[in-house]
Structure formats: structure tokens, C-alpha cells
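> Show me how the following folds:
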Amino acid sequence: MAAPVLSTKHFKVSKLLGEQIRFLSPGEMIPTVAELKEQYEASQATITQALERLRQQGIIERPAGKKRLVVARIGARPDFRVTLIRPLWSSPDYDSITNHIYELGLKENFGFGVHIYSSINDLNLEHALQNSDAGIVLGDLQMGADQVKAFNGSRKPVVFLRDKPAKVHRDSVWVDDVAVGRLATQHLQKLGHSRILVMLSEPSNPSSTARMQGWKQAMEKRGTAKFEQLISDCSVPSGTDSLTGSYHRFGAWLDSRKGSFTAVFCTAWTGALAVLRTLRERNIRVPEDVSVITFASELPLCDFTAPALTAMEMDVERYTREAMRLVTKHLRGTEYPVKPENIRLTPTLVQRGSTGPARR
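From the prediction side, this is the model:
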């Protein structure tokens, strides 16, 4: 296995030279390759690679028609460059996470790039990270063996922000999705509900499956039987509008009168919005007739619905802070690789107006 980039000679030389350049003025010539070879006791190949890293980072440049490299004529330069690797499809949840990461990273003087993949198994990881010092990945559990090998063999630090396959030995931050479903269901049970429907709205994915597993655990503990009558699978195919699609599917399910219920646990906020509209159109009151609880993911939308949605929420600030800590740990201190850290975050119940005591 190749040595991690952070432990290579050219990386260390580039960091030392970068610090030296900070004391030079924009446009000032940097030492020649021969001078740098002698200064750092390094080969020409090592110096050339170090200079190329600094050029890619925008720290040095070669003016048109000139042979010598000079200090770039720009403002503040980032200490490190991090690439955010995310799926192609649009997601308000992903946008919320990435915006928080950008804010925290800029405070640390990090520069950012984005690499988008349509399928995790088509991702060229080496290409995605070629101009960066580290990567932050919004992953996919459906990762093939070749891609697992690519991530495990990466010479650069990589942190997963969810959906990391068990065989990938990299740092990760993730939400305990089983706890999401279990705690949401237990909240409804404490209010006297026993016929608790679980509603799926997003395309089939491990997170929703885990939340439904938590719902099932809580229901089994209370002795509830016939789970199939309390599952409303309104999930839509990948790449389609889950909000609109689940709204139409839940309306059809409700009109078919497949079973009675007094509460709904929605595994995603898209389903909760669809449920609220569907119930309102049929004059079913929330929470007087049916209570609704959801997982709010990374969005602060639950205060803006009518009624405001009770939700299992996660601390987005902590989520992104832990991710940046893991990246910074490698880039500013600990050499890579070390034993991976897997940070599991427990969600918090925020009670609002959409849940209430079960009707008699």
C-alpha cells in the first residue's frame, strides 16, 4: 500500500515552503529548484512535486513569459484544500450540511471544492481528490468491492458524513437512525397511542430502513402485532420528487382504508409534509384525531408547518463540527492513517404542536 500523502517528503516540503512564502510579498520570486534541493536536502522530483502542490493551491504562480515562479498575487490563501464529494441529486438536507461545513472550514482557513458523482461505484476517488488534501464524503452503502478498496487505499484523509459501508476503514459521523424510530415511537406510546403507523416517503435507503426498525422494536416491546397493517410504503423511485410522489401515494393508501391508526411516524420530513396535507384535505385534525411525528433531518422547517411538527432532530452544528474535527485532526496534527473514529450522534426529541394524547 502506498504511503499516505501527509507522510510523504514532498507534502512536508510543501508545508514548510508554504510557511516560508508567507513572509514574501506578492510577485516576489521564490528560490530556484537547485536552492530548494539544498535547503531541504531533497531530490529534484520531491521539490518539483512540492512546487506543483503550492501552484495548485494558488500560493505560487508562473507569470506569462517568465521562467521563475513567484508568490501569487492573491489575498488570503487557504491552509488546506478539502473536496466535498456528494451525489448528483439535489437534496435540501445535503445542502444544509455542506453550508455548515463551509462556514466552519472558512474559519479554519480551509479552501473547498466539490466533486459530484452520479453513482458511487463510478466515482474516481483519486481524480476527485487530486487537487485536495482531504475529502468529505456523503456516501452510499451500496458500494462495490472495488470502490471499498479505493477508499481504504486512499493516501489522503477521508471522512464520511453518513452511509459508510462497514468494510470501509475511514472516519465517519452518522446519526443513530434506529434510535430515531425507537424514540419517536416511544414518545407516541407515552401519549397513549398504540396504533402507530410508519410512513415511508423517500426512495428505498438504509437510513429509512433503520428508522423503521426502531419503530418496530418499540412496537414489539409493547406487544403490538400485525405490523403489515401499520406500514404505509409511499416511497418513490430514486431521482423522482418524493414530496409530491408520497403525497399522492399516501392519499391513495388512506382512501383504501387499510387499517385504523391514531398516530403516524414519518421516517423523513417529506412524508410528514405529505401526511399533513393529506389529512387536512380529508378534515382529519392534527393532533386531535391523528398525531404526527417525523425525523427533521438537517432542516429547520418544523416550526413553519401548521401545526408545527414534533420531530426527532439532530444537532447540525455538532454534526459538522465533528466532521471538521476529524479532518483537522489529520491535516494539522495526527499523521494519516490512524485507527478510524466513528462518531454516532443520538437524536433529540423536540415536541411541538403535531402530537397529543390519543383520542378515546
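
> switch to C-alpha atoms for all contacts and neighbour counts from now on
Will do.

> can you map out the strands along the stretch 251-360 of the chain?
Counting by DSSP state E, counting those that start in this stretch, residue ranges of the strands within the stretch 251-360 of the chain are 263-266, 291-297, 310-313, 342-345, 348-350.

> Columns distance to Ser91 on top of these, output as TSV?
Below are the strands of the stretch 251-360 of the chain laid out as TSV (distance: least, Cα to Cα, whole Å):
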stretch	distance to Ser91
strand 263-266	18
strand 291-297	11
strand 310-313	17
strand 342-345	21
strand 348-350	22
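
> Quick one: closest of the ones you listed to Arg77.
Checking the strands of the stretch 251-360 of the chain against Arg77 by Cα to Cα gives strand 342-345 as the closest, at 30.5 Å.

> Mind listing residues that contact the closest one?
Here strand 342-345 makes contact (Cα atoms under 8 Å, 6 or more residues apart in numbering) with Asp171, Ser172, Val173, Trp174, Val175, Asp176, Met314, Tyr319, Glu322.

> again, but for stretch 84-96
98, 112-120, 128, 135-139, 239, 297-299.

> Pull out the buried positions in it.
Buried residues in stretch 84-96, counted by 16 or more other Cα atoms under 10 Å: Leu84, Ile85, Arg86, Pro87, Tyr94.

> just stretch 267-280 next, same as before
Using 16+ other Cα under 10 Å as the test for burial, stretch 267-280 gives 267-279.

> Likewise for stretch 233-249?
Asp233, Cys234, Ser235, Val236, Ser242, Leu243, Gly245, Ser246, Tyr247, Arg249.

> Following up with a second sequence; could you model it the same way so I can compare the two?
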Amino acid sequence: MRRELRKLHLVRLDKGGIMPKLLTETKHFQAASQIRELVNTLSPGEVLPVASELMETLNISHGTAMRALKVLADEGVIVRPMGKLRYRIAERFERVSARISMVRPDFPSSDLDGMVQSVYEAGKKRNWKFNQYCFRKSDEVDFTRIMGEADAMVLIPTAEFISEELIRALLKPERPVAVLLQHLRHPGINNVCINDFRVGELAAETLFERGHRRILFVKDQPDETTMAERYRGFSAAAERFGIPCGGEWFLDTHIHAFEDGRENCYRALSELIGRKKPEFTAVFCASMMGGVAALRAVREQGLAVPDDIAVLAFGGESDLAPYLYPPLSCIEIHYELFGEYAARLLEAALSPEPSEPRRFTIEPRLVLRESI
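Below is the predicted model:
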């Protein structure tokens, strides 16, 4: 059994020192992870090494070895039959390398569903097990309990600016956390987001290069960091080209978190176009739902896309855009990167020598169809 432990090339844990705050940096967590790696190579019913053997192989204390074994016993990975002194591999257990809590807003969204699925797919390759939690308000989420049930957490915040209180909690988590979608400027938090500044900039560039000088920016999502960045990028490009931006060229549809923006966007655009012949020749909708609503509103007001008004949108749900009429031009991203990047961040944080938090940014790309 000692030989099998050595075959795994387990990293020895340093002695002494002050116990770090992060659970992943504690000796018993690292020891449990390494013993779990051994367990995944054994058959049900096989006997685990005794504590003294684990102490020698992993260079840990007796107390650390016993705490690590208790962690695995609580998970149901190992069992100690009544009257026996040694742990055995449980007859039935999931051979997982890590348990991840997925925390997401309680809101039906193809974007969110695609994001979550990409994390699951990336985790499946790493033999991770997931627990999913949904919420309406972030301040009502019991993060302590959720983190206590897993080795790490993936958090997708609601479509609103993140509170300072939540930022402080994310800076000192009990377990590693990766935050998706929203922009977190603090370098101490693992973050995966879209280059939303480039999304807005690319939208203005695309329409300007195709001869449009009067472009309506449609804010069809709540006030939050992704929307703010898209408008900031659009404004920067508009200023560079010397075309108007803001004021009458900005349509706020007043969407709030957990609301579907399609109806609001459709009504706001229909009213705007219906009052008088529009001066704008192109519309950029900051989300896919706004783009869908814009196509309908323009058509129902007796105008043609793209002859009278061109329509461009950020196409999170890129699989829908080709089937609209006319097919919608979109600025898109590879959504599977959310999962892969999140998995890399957590993988690094869960390693015996955790790395510093990082930020991954997903770059957008232009997909031209018939709406421009």
C-alpha cells in the first residue's frame, strides 16, 4: 500500500507555520485531496493505509491524518466497519476529484444555462461533482453553508452592480471561488468575464464602416457592469469617429434584474419609431433579446431591415440568430470558454500549491448576417 502511495507522486506538506485562512491551504484539506486521489485507484472494500503510514508518506501529523480521514468518511468515500480499526473503501461512492457548488440566479435564461452547462462540461473532464443553488437576491444567500458543502464555488451574480459587502466576502472566502460574467476589478478575486468594452467598440466600428452615422444604442439590460462596459466601448468608438452618442441616440428600456427585456424593448422601440420617422439608420442592441425585439418593432412599423434600419446585437444566444427574419447580425463569443476558464482557475486554486487569483477575459467576434 505504501508503494501505491508513492506511485501517485504525492506532494509532501510542509511542517509548522501558521494555519492559512483558505481551507485549500490547510494541511488536512491537502492531505484529504491526496488520499482521495489514492482512493480513486482502489477497489471497493480495499483497506486504506494506517494513520502512521499516511503520516510518514505525506509528512503530516497524526492529527492532520485523522482529520483528513474524517473528511473522506463524512463524504462516504471511506468507511470503518464496526469493530474494525482500519478504514476501507466504501462499496458505493462517486469517484470524484472535487465537489463544486454552482450558484446562479433563479431566472430562465439561455445565456445563463449555456454558461452553467459549459462549467459542467469542463468539470466533467476533471471528474468534478456539482451541486446547484439558485437565488433571487445575493444578500439572502447563505454562502457559508454552501461553501461548507463543497471544495470550491462558481458564482454567477445577478444582473446588478455587486455590493461592497459581497466583494469583501469574495476577497476572504473559506474555499476558492470563481465569479463569472460580471466585471470584478479587484485582483484578489478569480473572475471570468467578456471583453464587453470591445463588444461596444466593435458594434460602433462595424456600423460606421458600413456607412451609418446615426446609430441608436439600445440599453435592453439592467444596470450592471457588462452593460456599463458595452456602452463605454460604444461611446469611445463613437467619439473617435465623430458621430453622435448619448441623448436622443440612447434608448433606455428600464429593465431590472429578473425581468425579461424583450417586451420592454419592443414597446420602447415601437413607440419611438411610431412617433415620427426615425433619424437613426442603425440600431445596436446590447443583448440578444433586444435584437429580437428590434426586428419585430421595425418590421411592424412598416420599415425594412436592413434597407431602412440596420440591426446589430450582442448575440449571447448565437444559435437563435440565424433563424430570425432576417437572420440577425451579432457580436458573439465562445460560451464554452466560461466553463474552461472557470475550471482552470479553480483547478489552480485547489492544487497543493494554490496560485494567486486571476482574471480571464473572453474576446468577442463579429458574425455578419442579413440584418446589416
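
> picking that back up, any chance of the buried residues of stretch 267-280 of the first structure in TSV, plus distance to Glu41 of the first structure?
Below are these laid out as TSV (distance: Cα to Cα, whole Å):
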residue	distance to Glu41 of the first structure
Thr267	59
Ala268	57
Trp269	58
Thr270	59
Gly271	62
Ala272	63
Leu273	64
Ala274	66
Val275	68
Leu276	68
Arg277	70
Thr278	72
Leu279	73
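
> could you show me where the strands are in the second structure, in order?
Secondary structure of the second structure (DSSP state E): strands at 78-79, 88-89, 98-105, 128-135, 152-155, 177-181, 190-194, 215-219, 250-252, 282-285, 310-314, 329-332, 359-362, 365-367.

> need the helices for the stretch 1-150 of the first structure, in chain order.
Secondary structure of the stretch 1-150 of the first structure (DSSP state H, counting those that start in this stretch): helices at 9-21, 33-40, 44-56, 92-107, 125-128, 145-152.

> average offset between the shortest one and the second structure?
Taken over the aligned residues, the distance from helix 125-128 of the first structure to the second structure averages 2.0 Å (mean Cα distance after the TM-score superposition for the first structure).

> next one: the first one
Once the two structures are superposed, the average separation between helix 9-21 of the first structure and the matching residues of the second structure is 2.2 Å (mean Cα distance after the TM-score superposition for the first structure).

> hang on, the earlier thing: tell me the two of the buried residues of stretch 233-249 of the first structure that are most distant?
With Cα to Cα as the measure, no two of those lie farther apart than Asp233 and Leu243, at 13.4 Å.

> so what's in contact with the two at the same time?
Common contacts of Asp233 of the first structure and Leu243 (Cα under 8 Å, 6+ apart): Ser201.

> Against Ile120 of the first structure, how distant is the residue mapped onto Pro157 of the second structure from the first structure?
Counting by TM-score structural alignment, Pro157 of the second structure lines up with Gly139 in the first structure. In this view, Gly139 of the first structure and Ile120 of the first structure are 7 Å apart by Cα to Cα, to the nearest Å.

> What is the equivalent residue in the second structure for Ser238 of the first structure?
By TM-score structural alignment, Ser238 of the first structure lines up with Ala257.

> again, but for Ala306 of the first structure
Checking TM-score structural alignment: Ala306 of the first structure goes with Tyr325.

> which residues touch the residue nearest to its match when sequence neighbours are not counted?
Excluding its sequence neighbours, the residue lying closest to Tyr325 of the second structure (Cα to Cα, 6 or more residues apart in numbering) is Leu295, at 7.6 Å. Applying Cα under 8 Å, 6+ apart, we find Leu295 of the second structure in contact with Val305, Val311, Tyr325, Pro326.

> Neighbours of the aligned residue in the first structure for the first one, how many?
Applying TM-score structural alignment, one finds that Val305 of the second structure aligns to Val286 in the first structure. Neighbour count of Val286 of the first structure, defined by other Cα atoms under 10 Å: 22.

> got a list of what Val286 of the first structure touches?
Taking Cα under 8 Å, 6+ apart, we find Val286 of the first structure in contact with Leu276, Leu279, Val292, Pro307, Ser354, Thr355.

> where's Glu108 of the first structure relative to Pro300 of the first structure, distance?
Taking Cα to Cα as the measure, Glu108 of the first structure falls 25 Å from Pro300 of the first structure.

> same deal with Glu313 of the first structure?
Taken as Cα to Cα, the span from Glu313 of the first structure to Pro300 of the first structure is 9 Å.

> Please identify which of those two sits among more neighbours.
Taking neighbours as other Cα under 10 Å, Glu313 of the first structure and Pro300 compare with Glu313 leading, 21 against 11.

> so who does that one touch?
Glu313 of the first structure touches Phe295, Ala296, Ser297, Glu298, Pro347, Thr348, Leu349, Val350, counting by Cα under 8 Å, 6+ apart.

> With neighbour count and distance to Leu331 of the first structure added, can I get these in a markdown table?
Converted to a markdown table, the contacts of Glu313 of the first structure look like this (neighbours: other Cα atoms under 10 Å; distance: Cα to Cα, whole Å):
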| residue | neighbour count | distance to Leu331 of the first structure |
| --- | --- | --- |
| Phe295 | 30 | 34 |
| Ala296 | 24 | 32 |
| Ser297 | 23 | 29 |
| Glu298 | 19 | 27 |
| Pro347 | 22 | 29 |
| Thr348 | 16 | 31 |
| Leu349 | 18 | 35 |
| Val350 | 15 | 36 |
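
> list the ones among those residues that the second structure also has?
When you map the contacts of Glu313 of the first structure onto the second structure and apply both residues aligned by TM-score structural alignment, their matches' Cα atoms under 8 Å, the shared contacts are Phe295, Ala296, Ser297, Pro347, Thr348, Leu349, Val350.

> looking at it, Ala311 of the first structure is touching Pro300, isn't it?
No: here Ala311 of the first structure lies out of contact with Pro300, judged by Cα atoms under 8 Å, at a distance of 10.4 Å.

> Much appreciated, bye for now.
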